[in-house]
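Peer 1: got a predicted structure here, sequence first:
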Amino acid sequence: MTVVIGLVGVVLGGLIGAVTSYVTNRSSMLIQLEHSYDVTLRDKRLERYQVLFHLSECIPRSWQPGAEPTRARLLEFRKTFHDWYFGADAGGMFLTRASKTCYLNLQNALIDVSRLDATGTPSAEPLEEAESRLVRHLASELRHQLAEDVGASHPPRLRWSRVDRTVEGPEPTTVPDR
């Protein structure tokens, strides 16, 4: 009887060990797979976002005096952004929900301020100050969101400490005023 109890204990212990190993390894592998997916997505997103960030320079925070774009030019900017979104690199596919909202708001504003007539030609009128401010604000919001998405707007997560001085010496002194 003692032998049977010992044998049952060994078999039961082995089964519990195998189940525990399976659950632990499976969880670890899932975390590792998710992490590698996130890293790959981040790298692809970073490449696409850099291009879009660069394209957005056509709508700066403020126009240079005399360099305000025409409504037709804003329509060209809209096409440039559209081509980035649906281009061969499929930049739009990598936008986060927040970035996509900012992107679409900018696209909609560019269409609205272009004031297309019945033939699809933009109005020849200059931009009003409120329209200009709106477009520039939306472009700025998009750039800020892109930086937020890739983590460029956050401080580093690793804490760095200042390295001690190599050579102990006298403290620096101030230069007297002359």
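Peer 2: Good, I have the coordinates. Numbering: from 1, shown residues only.
Peer 1: from here on, contacts and neighbour counts on C-alpha atoms
Peer 2: Will do.
Peer 1: by contact count, what packs against the lengthiest helix in the chain?
Peer 2: When the chain is parsed with DSSP state H, its longest helix is helix 2-55. Packing partners of helix 2-55 (3 or more Cα pairs under 8 Å, 6 or more residues apart in numbering; DSSP states H and E): helix 71-86, helix 129-150.
Peer 1: and the comparison structure, right after this:
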Amino acid sequence: MTAIIALTGAIIGAVVGTIATYLTSRSNMRLTLEHSYDQTMQGKRLERYQELFHVSRRLPRYWPPTEEQPKRTDLQQYIEEFHDWYFSENAGGMFLTPASMDIYMKLLNALAEAAFKDESVPDGQAGPTLSDAESQTLRHLAAELRRQLAQDVGAANPPRLRWTRPNPQPPLPSISSRR
């Protein structure tokens, strides 16, 4: 009788152990595959986002004083550059996150609206140069896109490991203590 109890206990232990090993291995494999996919996607996204970040230089946060604001005809060229990035051989647009895609489309719509504005408007609102409001809108959207791109690839976040964070810089001594 004790042999039967021992044999039953061994069989039950083996079955429970097998099930536990299966479930643990399956979860571990799934996490490993998801992590591998995320790393690959992050690497590809970083490459494409660097290209888009470079294309967006046409719309800086502030126009340098030595450079004049773009004309409406220049905006058509900018639209083409954004379009080329989106549909290039590298398929940059395919890697945009939903948040980045939303801002990207808003920027392209604003570019198209400003670039193709009817210059024959009787009230003289549309001329060859951009209005201050149009310029500000375009620059704001481009800056927002760059910010979102940096956030998508994790460049906007501090290091996650505490020991990798730099120590705060010590305060500068006051001028009176130097004398």
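Peer 2: Structure received. For clarity, every value in this text was computed on a predicted model and none was experimentally measured.
Peer 1: mean shift between the longest helix of the first structure and the second structure?
Peer 2: Once fitted to the second structure, helix 2-55 of the first structure is off its aligned match by 0.6 Å on average (mean Cα distance after the TM-score superposition for the first structure).
Peer 1: give the contact list for the residue most central in space within the second structure.
Peer 2: Geometric centre of the second structure, nearest residue: residue 149, 2.5 Å, by Cα atoms, centre = their mean. Residues near residue 149 of the second structure by Cα atoms under 8 Å, 6 or more residues apart in numbering: 49, 53, 100.
Peer 1: cool, residue 147 of the first structure as well?
Peer 2: Counting by Cα under 8 Å, 6+ apart, residue 147 of the first structure makes contact with residue 153.
Peer 1: per the alignment, it corresponds to what in the second structure?
Peer 2: Aligned by TM-score structural alignment, residue 147 of the first structure pairs with residue 150 of the second structure.
Peer 1: and that match, how far is that from residue 158 of the second structure?
Peer 2: Per Cα to Cα, to the nearest Å, residue 150 of the second structure is found 12 Å from residue 158 of the second structure.
Peer 1: helix/strand/coil for residue 61 of the second structure?
Peer 2: coil (DSSP: H, G, I helix; E, B strand; the rest coil).
Peer 1: burial measure for it, as a count.
Peer 2: 15 (other Cα atoms under 10 Å).
Peer 1: that one - nearest residue in space that isn't next to it in sequence?
Peer 2: The shortest distance from residue 61 of the second structure to any non-neighbouring residue, by Cα to Cα, 6 or more residues apart in numbering, is to residue 139 (5.4 Å).
Peer 1: who touches the counterpart of the one you found in the first structure in this structure?
Peer 2: Per TM-score structural alignment, the equivalent position to residue 139 of the second structure in the first structure is residue 136. By Cα under 8 Å, 6+ apart, the contact set of residue 136 of the first structure is 59-62.
Peer 1: one more: residue 151 of the first structure?
Peer 2: Contacts for residue 151 of the first structure (Cα under 8 Å, 6+ apart) come out as none.
Peer 1: how near is it to residue 49 of the first structure?
Peer 2: Remark: distance between residue 151 of the first structure and residue 49 of the first structure (Cα to Cα) = 12 Å.
Peer 1: please apply the same query to residue 126 of the first structure.
Peer 2: Applying Cα to Cα, the value for residue 126 of the first structure to residue 49 of the first structure is 31 Å.
Peer 1: swap in residue 66 of the first structure?
Peer 2: Computed with Cα to Cα, the distance linking residue 66 of the first structure and residue 49 of the first structure is 29 Å.
Peer 1: more neighbours, those two?
Peer 2: The residue with more neighbours, out of residue 66 of the first structure and residue 49, is residue 49; 22 against 6, by other Cα under 10 Å.
Peer 1: so what corresponds to the more buried one in the second structure?
Peer 2: Counting by TM-score structural alignment, the partner of residue 49 of the first structure is residue 49.
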